[in-house]
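A.B. asks: pasting the sequence and the predicted model now:
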Amino acid sequence: MIPYGRQSLDQADIDAVVEVLKSDWLTQGPTIERFEAAMAERCEAAFGVAVCNATAALHIACLAAGLGEGDILWTSPNTFLASANCGRYCGADVDFVDIDPLTWNLDAQALERKLVAAERTGTLPKVLVAVAFSGQSCDMRTVAELARRYGFTVIEDASHAVGARYAGRPVGCGEFADMTVFSFHPVKIITTGEGGLVLTNRPDLAQRLCRLRSHGMTRDPAQMDEPSHGPWYYQQIELGFNYRITDMQAALGLSQLTKLDGFLARRRELAARYLRLLAYLPLTLPTLQAEAESAWHLFVVRLQTERLTLGHRQVFEGLRAAGIGVNVHYIPLHLQAYYRDLGFVAGDFPEAEAYYAQAISLPLFPAMTDAEQDYVIDQLKQLLII
């Protein structure tokens, strides 16, 4: 089975983890700080806060933004559950902004129209989670302008976009978002096994993120409400969580980071081959928005079902039967049972629903060979020309 995504590990990665295993620190040691600093430097950000996964990163980013009961979070319906669930964890209401029919990312024009209406009804969001779907940022310049106008915090969920660029700068630099979240799950661009990171340029947010990931406690006397009892002393000053990453994971992340440029180059090479070799099939291929340079976490095609004999599911199952581990990213969040119970119904976000009825994610990962890709393309052609 050719998977849709797969980690790329080598002996250097293994050696980096073994080195930590032989050290005095397995959990909260200096390797985490080195990984955070390296990621921040790579992305031209001031602060990096590493956590156990990107869901945890989204949660504490929302909390650091002050999201709570009575507030509203907006995000794209074309994303993984965590992009919306993070708002619900904070007690906030969640709503969605439909996607752009070309990039399949959050539609900035739809966002503006929704903000105009929300201002009239007093239902403006406190937080927008702007998802960098498949590896490219949405129209973050417009998003940032709207955030200044309407007063909401922007969290870019760049779980797919480690190493991507927008407007000539690294995603995560903080020019267009208050905080940026990355994922290091094994199918993502680089991996720590499980893991996530929040980047920000604001010291107040960084301080709170660090506190929230570790039970809401601090050893900093400046944050305490009484003098320290001694060198052992710490205080819990708010309700936090055990969202900490380990030195073992951070060591793997540091090793993977040294290979990021190579991973990106191969992903872009494979994406370019797909774009060239699939151009004449009854498919709608990915479109990059003007200022985005994608990391190509996913390569999604949309079946032009009106031109095909086989339906969406039949093509999907045909590819699986041929040993190709295709997937669908994503089922629109508002159609999930949990969100339907909150009042969302089919038809609320028609672009996301139309996309879902046609989308298939094809295999794309750095170790994928040209021969494997050619096989995927050949099998897809056979299904589409029946």
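C.D. replies: Alright, I've got the coordinates.
A.B. asks: hey, let's count contacts and neighbours off CA atoms from now on
C.D. replies: Will do.
A.B. asks: now for Ile385: which residues touch it?
C.D. replies: Ile385 makes contact with Leu308, according to CA atoms under 8 Å, 6 or more residues apart in numbering.
A.B. asks: excluding its backbone neighbours, what's nearest Ala167?
C.D. replies: Distances taken as CA to CA, 6 or more residues apart in numbering place Glu291 nearest to Ala167, at 4.9 Å, with adjacent residues excluded.
A.B. asks: doesn't Gly168 make contact with that neighbour?
C.D. replies: Yes. At 7.5 Å, Glu291 and Gly168 qualify as touching, with contact defined as CA atoms under 8 Å.
A.B. asks: this is the comparison structure:
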Amino acid sequence: MSTFIPYGRQSIDDADIAAVEAVLRSDWLTQGPAIAAFEEELARRASARHAVAVCNATAALHIACVAAGLGPGDRLWTVPNTFVASANCGRYCGADVDFVDIDPLTWCMDAAALEVKLEAARRAGTLPKVVIPVAFAGGSCDMKRVKRLSDEYGFTVIEDASHAVGASYAGRPVGCGDYAHMTVFSFHPVKIVTTGEGGAVLTNDPALCDRLRRLRSHGITRDRAQMDEPDVGAWSYEMQELGFNYRITDIQAVLGLSQLKRLDGFLARRRMLVQRYDTLLKNLPLQLPQLDALDESAWHLYVVRVKDNSAHADRRAVFDALRAADIGVNVHYIPVHLQPYYRRLGFKPGDFPQAEQYYREALSLPLYAALTDAQQDRVVAQLKRVLG
């Protein structure tokens, strides 16, 4: 019986285990020094001034929206081709959510479509307060154009770069803050590096950083300079606003810090596997992924499109056949606007045709640093068999 090949998985080595064990034997399991060390290294790797680590990327998106001042009566725009958290974070704040269709080649937010939608929204008086472009599969959208539009229309850019730890855009690390006010990373086990569960917000704005730190911990500060009554005593703390318990633990943070030491190796292996896929699949009836010319993707996902007008097997047949062969292909993503919750808000099929057509054809193939050449060859052989 063949061994199951998942679409993604973590890579944990003895150094990771030793790092976690050391924390378990230390005085600090949470709110200790490992968190600051992880944040400092994450910010350094991304060329950002500040990183605020939290319990997961959904929490990171939420507090980023709160820090941006998003609330009832405001609007957040993102893409349909993403995990639901990229939209839900706006709903958590009581804001209205809308979507911008995707580029048919990169499958990220179409910046031209964003500009057209912004022009119409300005005439209608319905401009967004926050726009969340998503670095789908590990590569950014046209962030230069998004930044120009942000300057013109006055919205806050929060890049959901959950897929893009270690990626670069226009020669600079994703997260550096050149094109986004805040950037969110994810450290879920199938992502580039993992903390088990975890996320972070990166920013270059010290005021945003201070607020993000308060928001992740109940809205509380112990910084006397920020207190209304600074001379109460060394035990003092103040709840300055309504925050959340979104803290990450030292156990998670030290795992992330250990994983970051292998980030370059993870990225190199993923990129090598992508090159092999590109070569091995080039003659099959598939649309292979394409990047913006400015991107160096982190390659969280390798997505192909099984053309639905092909004379060969359709996407569902290919998916089922590969799963039956113990190959854990997946689909990323069901368009968010087609989820029942969002349909009840008024969205319907046909609203975002590029994202919907992409969804009918998309298939995520296995891609992770520990994937062997032999396993990848098995994936390709099964694809060739199914596509005939």
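C.D. replies: Now that the structure is in, tell me what you want to look at. The shown structure was predicted, so the numbers you read here are calculated from the model rather than taken from an experiment.
A.B. asks: about what we covered before: which of Glu291 and Gly168 of structure 1 has more residues huddled nearby?
C.D. replies: Between Glu291 of structure 1 and Gly168, counting by other CA atoms under 10 Å, Glu291 is the more crowded of the two (17 against 10).
A.B. asks: my guess is Val328 of structure 1 contacts Pro363. True?
C.D. replies: No. Counting by CA under 8 Å, Val328 of structure 1 stays clear of Pro363, with 11.2 Å between them.
A.B. asks: which one of the two is surrounded by more residues?
C.D. replies: Pro363 (23 against 16).
A.B. asks: contacting residues for the equivalent of that one over in structure 2?
C.D. replies: Counting by TM-score structural alignment, Pro363 of structure 1 lines up with Pro366 in structure 2. Residues in contact with Pro366 of structure 2 (CA under 8 Å, 6+ apart) are 5-8, 301-302, 327-329, 376, 379.
A.B. asks: could you count how many residues lie near the aligned partner of Ala207 of structure 2 in structure 1?
C.D. replies: In structure 1, the residue matched to Ala207 of structure 2 (TM-score structural alignment) is Asp204. Asp204 of structure 1 has 10 neighbours, counted by other CA under 10 Å.
A.B. asks: element containing Asp204 of structure 1?
C.D. replies: Using DSSP states H and E, Asp204 of structure 1 maps to helix 203-212.
A.B. asks: again with Gln314 of structure 1
C.D. replies: Using DSSP H and E, Gln314 of structure 1 falls in helix 312-321.
A.B. asks: mean shift between that helix and structure 2?
C.D. replies: Compared with structure 2 after fitting, helix 312-321 of structure 1 deviates on average by 0.7 Å (mean CA distance after the TM-score superposition for structure 1).
A.B. asks: quick one: list the elements packing against the helix holding Asp204 of structure 1.
C.D. replies: strand 47-51, helix 54-64 (3 or more CA pairs under 8 Å, 6 or more residues apart in numbering; DSSP states H and E).
A.B. asks: distance to Arg307 of structure 1 for those - can I get that in JSON lines?
C.D. replies: Below are these laid out as JSON lines (distance: least, CA to CA, whole Å):
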{"stretch": "strand 47-51", "distance to Arg307 of structure 1": "46"}
{"stretch": "helix 54-64", "distance to Arg307 of structure 1": "39"}
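A.B. asks: export the ones you listed to JSON lines and append columns for mean neighbour count.
C.D. replies: Formatted as JSON lines, those follow (neighbours: other CA atoms under 10 Å):
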{"stretch": "strand 47-51", "mean neighbour count": "27"}
{"stretch": "helix 54-64", "mean neighbour count": "26"}
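A.B. asks: show me where the stretch 201-350 of structure 2 has helices.
C.D. replies: Ranges of helices within the stretch 201-350 of structure 2 are 206-215, 250-260, 263-280, 315-324, 340-343, based on DSSP state H, counting those that start in this stretch.
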